[in-house]
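Novice: sequence and predicted model, in that order:
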Amino acid sequence: MNKQDLVDAIAAQTGTSKALAAETLDALPGTITATVTKGDTVQLIGFGAFSTGARVARVGRNPSTGAEIQIPAAKTVKFTAGKAFKDAVNAS
């Protein structure tokens, strides 16, 4: 499914215009990004939750040379699938 297919499906399911469905879909990633960047969690009941996590600094290895390298600590994005989403995927 590509973006246009998703817009068509949203418009058909909600009974709105394709233009409004596309505008809403375009606003979604920016809104989620802005909220998660602030440190808040975005929870979509039945689908899942987007949040931030932390990776600690660690020592890794360069696969080409085998030399040790320092990997700095970093923030990461986490997605936790909701129960309904997991159940739907496992049922198919």
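Specialist: Received it, and whenever you're ready, just let me know what you need.
Novice: hey, let's count contacts and neighbours off CA atoms from now on
Specialist: Will do.
Novice: now the helix or strand encompassing Gly30: buried residues?
Specialist: Assigned by DSSP states H and E, Gly30 belongs to helix 18-37. For helix 18-37, the neighbour count (16 or more other Cα atoms under 10 Å) marks 18, 21-22, 32, 36 as buried.
Novice: next up, a second structure to put side by side with the first:
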Amino acid sequence: MNKTQLIDAIAEDAGITKAAAKSALESFLKNVGETLTKGDKISLVGFGSWSISERAEREGRNPQTGKSIKIAAKKVVKFKAGADLDGAVNTPVKAAAKKKK
């Protein structure tokens, strides 16, 4: 699903116009970005949480040449799925596994 498809789905589910759905989605994305930029965590109970983690500088290898290179330290965004989302994603797998037994 891409952004346009998500906007269409939000508009249909919420019974609002595509313009209103686009505005709401863009506001959500802007606020998530700003919050994470400040170093704060976002938690939506049941859905999941976003946080920032520091990745230390490390040594790596160029796969083409095999030469050692330094990979700079940076901040990365992490997402951890909540129980409801995790359950929804994994339910079909669990059901299929039980059927095979």
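Specialist: Received, thanks. The model shown is predicted, which means the values in this text are computed figures rather than measured ones.
Novice: in a markdown table: the buried residues of helix 18-37 of structure 1, plus distance to Lys3 of structure 1.
Specialist: Shown next, in a markdown table, are these (distance: Cα to Cα, whole Å):
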| residue | distance to Lys3 of structure 1 |
| --- | --- |
| Lys18 | 12 |
| Ala21 | 11 |
| Ala22 | 9 |
| Ile32 | 17 |
| Val36 | 23 |
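Novice: wait, which of those is closest to Phe85 of structure 1?
Specialist: Proximity of the buried residues of helix 18-37 of structure 1 to Phe85 of structure 1 was ranked by Cα to Cα; the top entry is Ile32 with 18.5 Å.
Novice: which non-adjacent residue is nearest the closest one?
Specialist: Val42 (6.6 Å; Cα to Cα, 6 or more residues apart in numbering).
Novice: burial of the one you found, as a residue count?
Specialist: 16 (other Cα atoms under 10 Å).
Novice: what sits against it?
Specialist: By Cα atoms under 8 Å, 6 or more residues apart in numbering, the residues touching Val42 of structure 1 are 32, 35-36, 49-51.
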